Structure formats: C-alpha cells, structure tokens
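prediction below, plus the sequence it came from.
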Amino acid sequence: MLDHNPEDDSKLYIGDTETTDEELEALLTEMEHTHLPLLEDYGFINWDRDTHEVTKGPQFDEIRPLLELMVNHRDELPENWI
C-alpha cells in the first residue's frame, strides 16, 4: 500500500514471488481470516468484505515508517519477511 495503487487493478498483488495454486489459496485464506481483520481492528486498513477492497485506514500513517524501513532494507531482512 506504500506505492502500489489498488485502483490500478482488481487482483491481489503479492510482489514478484512465484507461488503454487495451493500456496496462493492458503495465503488468501490466511489474509481473510487472520491478517486483514487484525489490521482493520487496529485501524491500519479499511476492508470492505463484500467487494474485497482494502484501502488505507485512519491509523495507516502510524505504521508507514516501519513499512518504509522494511521495504528500503528488504535485502537485509530474512527472505520470508517481505
């Protein structure tokens, strides 16, 4: 959400990673049942469950510095962090 505009497309953007259909299905399930509800509860995102649209929430700027730090230093982080 830092630099990817969700209005550009209607598909889930998971970066430049290769995944199997099973891995993608597991990721989608985990997102829907764990990650998205928590991020929404904290106010970091707004999530419309009917349209599957995710936008920045009222508290997004609270985590922006952490996200930027992670993206800027992705080569120094463990492989599965980003």
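Looks like it came in fine. Just so you know, these numbers come straight off a predicted model, no measurement behind them.

only C-alpha atoms from now on, for both contacts and neighbour counts.
Noted.

any idea how far the longest helix out of those in the chain is from the chain center?
When the chain is parsed with DSSP state H, its longest helix is helix 60-72. Here helix 60-72 shows a centroid-to-chain-centroid distance of 12 Å under the convention C-alpha atoms, centre = their mean, to the nearest Å.

again, but for stretch 2-15
Using C-alpha atoms, centre = their mean, the distance from the centre of stretch 2-15 to the centre of the chain it belongs to is 9 Å.

second structure for comparison follows:
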Amino acid sequence: MPQIRFENGRRVIDRWDDVFRAVSAEPRRQVVLSLMEAGPGETVSLPENAVNPNVPEDSETLRYELHHCHLPVLADREFVEWETDPFVASRGPRFDEVAVVFEALQANSAGIPDSLVVGCQRLERERHLDSEK
C-alpha cells in the first residue's frame, strides 16, 4: 500500500509541475485562455491568440517564440495540439488539467490581490461581473 501511495503521489506531483511549467509564460497562458473561450474541437489562430491585449508583441518575434518554445512546451505535456499551416492550436488530451487552474482563478477573482488582477482583462472582467451580483 505505501508503494502505491508513493507512486500516485509522485504522479500527481509531476502533473502539477507540468501545469505550472506550462503556465509560467504569458504567451502560453494566452493560448490556453483563448482555447477555453473557443471551446472543444475548435482551433485558435496564432500568433494573434497568444498576445496579451494590454502588452502587444511583435508578431514575427512571437510567431518564432511560439513555434520554437511555447507551443512545444504545451504540446509535450499534451495540453494543446498545433499545426504550422495554417498556424493554429487546439485542445490536447490533457487540456482540462491546465484549464482548471484558470477556471479556479476566475471563479475566485474577488479573493485575488489587486496586484495580480489590475491589468489582466479576464480577471478584471470576472471581478466586475462578481460585483454586479
């Protein structure tokens, strides 16, 4: 029994590590959020759906970074699948494991410090919607 608990514990730790590595960069967070809005079975076009609307980036630089860094990180963990022609991303088999982090944050936006909300359009919107209830 202790060996099973150890193996399950290690597996859960590895999965959480995967999630937090995946969301440790803004373009990856934007891809996940865009896919959450798009819905299952849909694709989002890139690089435009990897841009934080408050901090636009050079699209050619972002295209390069997505192709060589950000999308491989998400795809290696099976959170997304992507193609180069057309340049799009879709939900991967483990997408729910990363999406749940954003769902939890959005559901609890009122309890998140302002320093992590102000300037983040999605959390600002969620906080505003909560205050109207």
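Yep, that arrived. This is a predicted model, so every value here is computed, not measured.

any idea what the TM-score is?
Comparing the two superposed chains by TM-score structural alignment, normalised by the length of structure 1, the resulting TM-score equals 0.65, with 77 aligned residues with a C-alpha RMSD of 3.1 Å.

from the rest of the structure, what touches the longest helix of structure 1?
Around helix 60-72 of structure 1, the neighbours that count as contacts under C-alpha atoms under 8 Å, 6 or more residues apart in numbering are 2, 43, 44, 45, 77, 82.

tell me how many other residues crowd residue 9 of structure 2.
The number of residues packed around residue 9 of structure 2, counting by other C-alpha atoms under 10 Å, is 12.

and the next helix or strand past the host helix or strand of it?
Per DSSP states H and E: residue 9 of structure 2 is located in helix 2-22. Following the chain from helix 2-22 of structure 2 toward its C-terminal end, the next helix or strand by DSSP H and E is helix 26-38.

mind listing what residue 43 of structure 2 touches?
Contact analysis of residue 43 of structure 2 by C-alpha under 8 Å, 6+ apart lists 35, 88, 89, 90, 91.

re the thing from before, pull out the buried positions in the longest helix of structure 1.
residue 60 (16 or more other C-alpha atoms under 10 Å).

likewise stretch 67-82 of structure 2?
In terms of neighbour count (16+ other C-alpha under 10 Å), stretch 67-82 of structure 2 has its buried residues at 67, 70-75, 77-82.

likewise stretch 33-40 of structure 2?
For stretch 33-40 of structure 2, the neighbour count (16+ other C-alpha under 10 Å) marks 33, 34, 35, 36 as buried.
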